[in-house]
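>>> got a sequence here, can you model it:
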Amino acid sequence: MVKNAPLFSIDLVVLNEKREMLVGLRKNEPASGFWFVPGGRMYKGETIVEAFRRITEAELGNSFEREHFIMLGLYDHFYENSCFDESVSTHYINAPHLMLVDSTKLKLPLIQHDDYRWVPIEAVEADRTIHCFSKVFLSDLLSHLN
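Purely as a prediction, here's the structure:
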């Protein structure tokens, strides 16, 4: 499937009380070793509402309802490799969601990420350790915050 069709994913653009963005140090390909916003793939037969609940539970340690957050748009993510095979490219259609949350409500698991950090929004663009696909939505993010 990864070889022949795009995958649909949801990224979680989590901002804390100080309006800092959460990024995790990715363990898995694609983008292993980069700081990346949490997120995950949607499964066949799963609604976007169900996927959002599952992904927030898995990535943030707490289930959240999609209706309380803002989708920032749709973006293409093209990678030369995949989590299944270094020689198979990956195409994601990604729907990042802006989440303003109380950081004490998060129980960040170390399954997909080795570590987490909060980055001031103003510093994200210039930070070369943050993957470019965790920056593509910045103009949409800023328009929702202003």
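
>>> contacts and neighbour counts: CA atoms only from here.
Noted.

>>> isn't residue 82 right up against residue 91?
No: look at residue 82 against residue 91 with CA atoms under 8 Å: they stay out of range, at 9.0 Å.

>>> what ranges does the protein have for its helices?
Counting by DSSP state H, residue ranges of the helices within the chain are 48-60, 121-124, 138-145.

>>> of these, flag the one that's most buried.
Highest mean neighbour count among the helices of the chain (mean count of other CA atoms under 10 Å): helix 48-60, with a mean of 19.

>>> need the contact list for the residue in the chain sticking out farthest from the centre.
Farthest-out residue of the chain from its mean C-alpha position, per CA atoms, centre = their mean: residue 87, at 23.3 Å. By CA atoms under 8 Å, 6 or more residues apart in numbering, the contact set of residue 87 is 80-81.

>>> this one as well, want them side by side:
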Amino acid sequence: LEAAFERLTMAELGLRLPITAGQFYGVWQHFYDDNFSGTDFTTHYVVLGFRFRVAEEDLILPDEQHDDYRWLTPYALL
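Next up, the predicted model:
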């Protein structure tokens, strides 16, 4: 789990973080009618969410999976 956390924070944030930097936030499930190889069977993802604080200037946000990052205030989100 620790190695996966570091690998994913590097891939998603451009910043390798140890799992101890995060606060466990919960478990989420995502269900899809298809999968990466076609529509022969469905996909079920189990996601372990973590929260952590980082300085924006420390991030190197990659654009391979996401390309429209935005920082919003809590008020703007509601």
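
>>> still on that earlier bit, so which of the helices of the first structure gets nearest residue 96 of the first structure?
helix 138-145 (9.5 Å; CA to CA).

>>> gap between that closest one and the chain center?
With CA atoms, centre = their mean, to the nearest Å as the basis, helix 138-145 of the first structure stands 16 Å off its chain's centre.

>>> again, but for stretch 114-130 of the first structure
13 Å.

>>> buried residues in that stretch?
116, 118-119, 121, 124, 130 (16 or more other CA atoms under 10 Å).

>>> now the strands for the second structure?
23-32, 43-51 (DSSP state E).

>>> those: which one's closest to residue 5 of the second structure?
Of all the strands of the second structure, strand 43-51 sits nearest to residue 5 of the second structure, with 9.4 Å by CA to CA.

>>> now that closest one on the first structure. Mean distance?
Its matched residues in the first structure lie on average 0.7 Å from strand 43-51 of the second structure after superposition (mean CA distance after the TM-score superposition for the first structure).

>>> so that strand matches what in the first structure?
Counting by TM-score structural alignment, strand 43-51 of the second structure pairs with residues 90-98 of the first structure.

>>> coming back round to it: make CSV out of the strands of the second structure and add mean neighbour count and distance to residue 4 of the second structure.
Putting the strands of the second structure into CSV (neighbours: other CA atoms under 10 Å; distance: least, CA to CA, whole Å) gives the following:
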stretch, mean neighbour count, distance to residue 4 of the second structure
strand 23-32, 11, 14
strand 43-51, 12, 11
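
>>> the ones you listed: which one's closest to residue 57 of the second structure?
strand 43-51 (17.8 Å).

>>> give me the residues contacting that closest one.
So strand 43-51 of the second structure is in contact with 22-35, going by CA under 8 Å, 6+ apart.

>>> just give the nearest non-adjacent residue to the aligned residue in the first structure for residue 74 of the second structure, would you?
Under the alignment (TM-score structural alignment), residue 74 of the second structure maps onto residue 121 of the first structure. Closest residue to residue 121 of the first structure apart from its sequence neighbours, by CA to CA, 6 or more residues apart in numbering: residue 20 at 5.6 Å.

>>> from start to finish, how long is the match of strand 43-51 of the second structure in a straight line?
With CA to CA, to the nearest Å as the measure, stretch 90-98 of the first structure spans 24 Å from end to end.

>>> residue 15 of the second structure touches residue 59, doesn't it?
Yes: between residue 15 of the second structure and residue 59 there is a contact under CA under 8 Å: 6.1 Å.
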